[in-house]
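1. need a structure here:
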Amino acid sequence: MNSKNIENQGDHPLNNFKIPSHISLKSKKFMAKLLKDNDFDPHHFEILCRVGEAMDRADQAREVVSAEGLTVTDRYGTPKAHPAVNIERDARYAVLRGLRELGLDVAQEAARMPRTRDYGGRA
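-> Coordinates of the predicted model:
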């Protein structure tokens, strides 16, 4: 873990962790709210940093797709999905997985039941 990301300056969660400077203002605000509302351990903070980075990556890809369009033409003249579409999708999945890993996707009392061997089978 990168020791530059952690500062021990008191008991308040925002004082215990330093959000990396390369993360966008939008993601920093989101992360700061989560840090304020939750009690994170250092390893959880590292996951939250990856969530912020993935949010930024999704936003960057969205800007490219907005500017250049959903499709590009390959060397044979066939339209194909713009590579940034896949980058955006993967980054969005990373955000959702990170939030799920932190336990922020569902209320604790309403957690999903684990899959069983007969999952999806008909009765």
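2. can we go C-alpha only for contacts and neighbour counts from here?
-> Fine.
3. What segments of this structure are helices?
-> Ranges of helices in the chain, per DSSP state H, are 13-16, 25-37, 42-68, 83-101.
4. and this one, so I can compare the two:
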Amino acid sequence: MKSCLIVDDSSVVRKVARRILEDMDYVVDEAEDGQEAIDKCQQEMPDAILLDWNMPIMSGLEFIKLLRTYEGGDKPKVVYCTVENDIGAIALALKAGASDYMMKPFDQAILESKFQLPDAA
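-> This is a model prediction of the structure:
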């Protein structure tokens, strides 16, 4: 099964995203901040990551930069999620290694479109 780590300091966002991703047959884990997410990725690298931009302890941008330095850290699809409509911030995230981005608030159709991964053979 595909795995996804939801990294967001909002429990509501994590809960909504979890329901949608589990309906898509993802095994879902959650982290409240970038540091907790890094710790989880070091234990087991997920197939995909839904990543908030603004978080305590470690921002989304710091997380992406660090993740991509780890062995296997180049593998997960990272979808950066933000309320910021700042093309510069989005460009920074993509340059740092984000695979895609989406704006908050999101709905089921938007999230599903970002997390359609090919099934493992």
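5. Give me the TM-score for this pair.
-> Once superposed, chain against chain, the TM-score is 0.30 (TM-score structural alignment, normalised by the length of the second structure); 64 aligned residues with a C-alpha RMSD of 4.6 Å.
6. Pipe the helices of the first structure into TSV and attach mean neighbour count per row.
-> TSV is the format used below for the helices of the first structure (neighbours: other C-alpha atoms under 10 Å):
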stretch	mean neighbour count
helix 13-16	18
helix 25-37	15
helix 42-68	18
helix 83-101	17
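7. how near is Val13 of the second structure to Lys40 of the second structure?
-> Val13 of the second structure sits at a distance of 19 Å from Lys40 of the second structure (criterion: C-alpha to C-alpha, to the nearest Å).
8. and if you look at Val12 of the second structure?
-> Distance from Val12 of the second structure to Lys40 of the second structure, by C-alpha to C-alpha: 20 Å.
9. of the two, who's got more company?
-> Lys40 (16 against 10; other C-alpha atoms under 10 Å).
10. Wasn't that one part of a helix?
-> Yes: counting by DSSP: H, G, I helix; E, B strand; the rest coil, Lys40 of the second structure is located in a helix.
11. Excluding covalently adjacent residues, which one is nearest to it?
-> Ala31 (8.0 Å; C-alpha to C-alpha, 6 or more residues apart in numbering).
12. ranges for the helices of the second structure?
-> Using DSSP H, helices in the second structure cover 11-23, 34-43, 60-67, 87-96, 108-114.
13. Out of the ones you listed, which is closest to Ser3 of the second structure?
-> Minimum separation from Ser3 of the second structure across those (C-alpha to C-alpha) falls at helix 11-23, 9.2 Å.
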